[in-house]
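**Q** any chance you can model this:
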Amino acid sequence: MHMPSIPMETAGFEPEIEKLIERIVTEIRRFAADSHRKTLRLVEIGTALTAERHTGRLLEKIVEEACAWTNADGGTLYLVDCAKTHLSFAIVINRSLNIRMGGSTGTIPWSPVALYNADGSPNRRNVSAYAALQQQVVNIADVYEAEGFDFAGTRTYDLQAGYRSKSMLVLPLLDHEGELIGVLQLVNAMDPETGEVVAFSGENQKICESLASLAGTALIQTRLINDLDRLLQAFIRSIGMAIDEKSSVTAGHVKRVTEWTMRIAKAIHDEPRGPFGDVRFSADEMKELQLAAWLHDLGKITTPNHIMDKSTRLEGVYDRIDLIRTRFEVLKRDVEIACWKQMAQSADEPLRSEAARSCDSRLNELSEELEFLSECNRKDRLSDADIERVREISQRTFLVNGVRKPILEPSEVENLSIRYGTLNPAERNIMNHHSEMTYKMLSELPFPKKLKQIPIFAAYHHERIDGHGYPRGVKGEEIPLQARIIALADIFEALTARDRPYKRSMTTEEALEILIQLGKNGHLDPELVAFFIEHRLYAAEGATVDDAPIERLDNQTAKDRLL
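**A** Here you go, the predicted structure:
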């Protein structure tokens, strides 16, 4: 039932009582407003703590907010070790002594606090160890007069620093399962009006308990996020290492491409001038690029080993040059048999001698042709004359069980006619498919927002500036800069690698000449190639290539030749 309000002056109260009621109402309003303000502040602190991803800064915020809330002169945050036997100093702050240690300022060289004595018994004499072991809050008005705890270390520190530790509030930090994370220790609550050291009030203790709960939750959240991030990075690196191990031919390739990629990216980030002067990579973008480089050949796990490891033109599951050698031996046998038959059927010595000479000439010709085919099987490049001679030799036949067969099968002629490299068109298509598979596989992974471009960066490293690359045939600026960087790193590593059995290792100068040609013909980004050469990134510290001066390139700069 609604009761109408009665004016104060008609309520029949004495003036003194009316004033008392007004004061009570005012105090209630002030208390309500103060409680509301503190509640909002706790919410703000909780939001700020949970938003912080850097562990060191998070720990600093926890101590700073606790000191600000209680007007404490100093605070220390300990973290328990994995074995839960020691508390390590993580943050130390003291305003009057102007001390800030730990967190973003570096490590603290002080010895950790043992939770257990040498005999294995709980260390209940140390107040921080006690709060950790008992998971209890300890509120002490004056540590010099406290009983049950050993503050000899505190007294010694005070004597050396010219300080007087007095009031202390120690709170355990627990995770969502009640497991110990660390301990928050505040010292010397200051009266905001007089500046005198006072005991930590019961209200401030309760608030700090709430703050400790928020801090524990935020710390565990940050740890979990950072642990998951480290797990993801380690897992991706392990995939890259597995890809390297899949093929003995390209072992270490992924790792080296990643190293070259990050050298180039860092140089671009640090250069304020030139075509990439406006490019700056954030820490997250650097991490995204690094992980993409580790995964750039992920699709090769679907590529057959005999194609990945194909070191000669005739190599498949085995090298078919051995079959060709066998056929030539059969052909030589036929020549020798024919010769011996001819000699046996003639008593004329000149005819016999001529038959022998013809046989030797024919055998030498076959040996030379076999050596030529063996050389074609191994050579980096074949000329038009080489290919034409392969086709001429392929016209030869040999006899098996009365059946004439070609000395070279059509597939062998095709492979021995590969102008550059060891892969025929069908094998090249299978090899190239790894980029499409890289994109498909990575697109299935739910990468966080800051890593969403990994599938594109990794899969597009075989795209060309002129649009004739794969898997999508995109061109120019449609190819992200990060993918263009990986492309350059991938090719330069392949050119200078010393562990490829199917080709000789190039000198740095030879590799750079090829990069220039690839930049001029629309394969690579010409500005990126020029940047790579002009900044001598090929001679970066720790590089596995020779870093002698490239005099010919210095005389005529790469930029002049490319752009």
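**Q** CA atoms for contacts and neighbours, from now on please.
**A** Fine.
**Q** now do the same for the closest residue to T154 other than its chain neighbours: helix, strand or coil?
**A** Ranked by Cα to Cα, 6 or more residues apart in numbering and with sequence neighbours excluded, the top spatial neighbour of T154 is S165, at 7.3 Å. Reducing the assignment to helix, strand or coil with DSSP: H, G, I helix; E, B strand; the rest coil, the entry for S165 is coil.
**Q** let's see this one next to it:
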Amino acid sequence: MAKDPKGKASKPAKTQSADKSKKSAKAPLVHEHVAGDCALATGVPGHDDAESRADALNKFEAELNKREVDLIEREIKSLRQQEELDRLRPLSGLYRVVRAMASERRLDSLLDVITRETQVMLKCDRCSVFVLDAQAAELWTQVAQGLVGHRMIRIPVGGNSIVAECARTGRMINIPDAYQDPRFDPAVDRNTGYQTSSVLCVPMLARGGEVIGVFQVLNKFDGPFTNEDEDWLEGLTAVAAGLIEQAQAYGEIERFVDKTLETLAQTIDQRDPLTAGHSIRVTNYSLLVGQAMNVPDDDIDVLRYSAMMHDYGKIGVPEKILWKDGRLTPDEYATVQKHASITYDLLSNLPFTRRLQDVPFVASCHHEKVDGSGYYRGLKGDDIPFLSRIIAVADVFDALTSKRHYRNRMPIEKVSEIMYNGRDNHFDSTCVDAFFQLPSARVIAVLESERERAANFDAELFKNLSWQRLVELVSGGHPKRGEEGIAEVFDRIYNAGLPADYQSLD
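**A** Next comes the predicted model:
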């Protein structure tokens, strides 16, 4: 065996040649295999690769077509679902309006719900519910959704408006183009800045068939109002008419109860001319505080009736004690204290509804103190009804700022000192703080409302001033820009009509 220069044995030439021969022998077998595969794929032995590519493209195109069909089918399904949703949306709105029967008793709140849901149902820009005032021969709407800045509209039934005609005739009116209809008055748009296009009016009928109002919807978003819109609005109007009749009846009952309780309260106040108006003022102060503290509507009613009747038990206190000039003796004061328990006993005999059943208890707790030193139950802290804690603040404030047999009005800075010093011992501090943040113009309006010689005052002067800030100015605080002279004006208002020999209780 020959060796290479590096000393390694080299392969024989015969062997190398044999290897080459083996490699060259295998190559044709590979080509034949590929060609066979192509032939099997195309069906034609040795067919060109172009047909394979064409077949692959055909398969790809078929897959694209299948996916496109699937996409179209999904789109059709989605459109059908949307159509179904559009068809059911008015039914959903109708359900929400009906459900409002259980939660909305007041007419203004009910009208707000109805108009809002009608806009959603009919896909329109505006809805108004006009209620017939038969005595005034007018149609009025308290809520006109979308009409910014207008909360009350009144239309004569005998007028030329479309709404009035709908009410007079009791027939539906559907106008595709308002400006092409002679019944439409363009002055309405000029006055409001609105542009009316389509109009649909449907009369509301009472159970007896008489017209009690009109539904008016304006400017459908996608064209004129359709027959389907008419059907939906007629259905909604039938439901709304019953709800509105119910709300009107509830309002009449509520006004009767209000006036009855107010008369009873004034009967007690009138026993002593110096306390006349006390219950009404306490009620108004209490409502101001309650609204500022976001007391719910149902609780606001309890607050109003409780504040109005808080002193009703004084009917059991002898007039010689109520009218006494000078301070009361301990025994006399003990007699006066009994009025709280008498209030509870008397009010408990009245048939208050379930919603107002807390009135006797709340009214009788207005002399309780948060530290437990009040009367007549000696309740403490959160055991005292929250509404009673509001009334306590209003009651003391009115007592201190009113003339009594043994003193004149107390200086307002002294009143404020007593109120602040009573925080967290006599009063709930949050109620005191809420009172002092009230707009001073509203406090002054109540303060002067029942005076024999009510002083006129410019409410605009006090419009942006809280009661706390007014007290600071009256107490000698430095006025900011625009506050100059306010303390002097208030002093004239507060002391108007007081005797020349005025002496306050220090």
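**Q** after superposition, what is the TM-score?
**A** The TM-score (TM-score structural alignment, normalised by the length of structure 2) is 0.58; 372 aligned residues with a Cα RMSD of 4.8 Å.
**Q** what about the residue nearest to T154 of structure 1, neighbour count?
**A** Burial of S165 of structure 1 is recorded as 19 neighbouring residues (other Cα atoms under 10 Å).
**Q** my read is that it contacts D158, right?
**A** Yes - under the criterion of Cα atoms under 8 Å, S165 of structure 1 makes contact with D158 at 6.8 Å.
**Q** residue ranges for the strands of structure 1, please.
**A** The residue ranges that make up the strands of structure 1, judged by DSSP state E, are 72-80, 86-94, 99-102, 113-114, 138-140, 168-174, 180-190, 197-198, 397-400, 403-406.
**Q** could I get these as TSV with distance to E477 of structure 1?
**A** Shown next, in TSV, are the strands of structure 1 (distance: least, Cα to Cα, whole Å):
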stretch	distance to E477 of structure 1
strand 72-80	49
strand 86-94	47
strand 99-102	45
strand 113-114	58
strand 138-140	63
strand 168-174	51
strand 180-190	49
strand 197-198	65
strand 397-400	54
strand 403-406	51
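**Q** out of those strands, the one nearest V257 of structure 1 is which?
**A** When the strands of structure 1 are compared for distance to V257 of structure 1 using Cα to Cα, the nearest one is strand 99-102, at 36.0 Å.
**Q** now the closest one: buried residues?
**A** When neighbours are counted by 16 or more other Cα atoms under 10 Å, the buried residues of strand 99-102 of structure 1 are found to be 100-102.
**Q** elements contacting it?
**A** Taking 3 or more Cα pairs under 8 Å, 6 or more residues apart in numbering; DSSP states H and E as contact, the helices and strands that strand 99-102 of structure 1 lies on are strand 86-94.
**Q** map K380 of structure 2 across to structure 1 for me.
**A** With TM-score structural alignment as the criterion, the equivalent of K380 of structure 2 in structure 1 is K475.
**Q** that should have said S17 of structure 2, apologies.
**A** Checking TM-score structural alignment: S17 of structure 2 goes with nothing.
**Q** since we're on S17 of structure 2, how many residues are nearby?
**A** Counted with other Cα under 10 Å, the burial measure for S17 of structure 2 works out to 10 neighbours.
**Q** and it, how far from P439 of structure 2?
**A** Taken as Cα to Cα, to the nearest Å, the spacing of S17 of structure 2 relative to P439 of structure 2 amounts to 115 Å.
**Q** same question, L29 of structure 2
**A** Counting by Cα to Cα - L29 of structure 2 and P439 of structure 2 are separated by 104 Å.
**Q** what do you get for V239 of structure 2?
**A** Going from V239 of structure 2 to P439 of structure 2 by Cα to Cα gives 41 Å.
**Q** hang on, N126 of structure 1 packs against D150?
**A** Yes - checked against Cα under 8 Å, the pair N126 of structure 1 and D150 is within contact range at 5.9 Å.
**Q** higher neighbour count, those two?
**A** N126 (19 against 15).
**Q** at the geometric centre of structure 2, which residue sits there?
**A** In structure 2, the C-alpha nearest the mean C-alpha coordinate belongs to S109, at 8.8 Å (Cα atoms, centre = their mean).
**Q** for the residue nearest to T154 of structure 1, what are its contacts?
**A** Contact analysis of S165 of structure 1 by Cα atoms under 8 Å, 6 or more residues apart in numbering lists 142-144, 154-155, 158, 187-188.
**Q** mind redoing it with 10 Å?
**A** S165 of structure 1 makes contacts with 73-74, 142-144, 151, 154-155, 157-158, 187-188, 197, as judged by Cα atoms under 10 Å, 6 or more residues apart in numbering.
**Q** can you tell me which of those lies nearest to I301 of structure 1?
**A** Checking the contacts of S165 of structure 1 one by one against I301 of structure 1 (Cα to Cα), the nearest turns out to be G74, at 56.4 Å.
**Q** wait, doesn't the closest one sit right on E65?
**A** No - because the distance of 11.1 Å does not satisfy Cα atoms under 10 Å, G74 of structure 1 is recorded as not touching E65.
**Q** between the two, which one's more packed in?
**A** Higher neighbour count among G74 of structure 1 and E65: G74, with 26 against 17, using other Cα under 10 Å.
**Q** skipping adjacent residues, who's closest to that one in space?
**A** N94 (4.0 Å).
**Q** now do the contacts for that neighbour.
**A** By Cα under 10 Å, 6+ apart, the residues touching N94 of structure 1 are 67, 72-76, 100-101, 186-188.
**Q** what two of those are the furthest from one another?
**A** Spanning the widest gap among the contacts of N94 of structure 1 are M101 and N188, at 18.2 Å by Cα to Cα.
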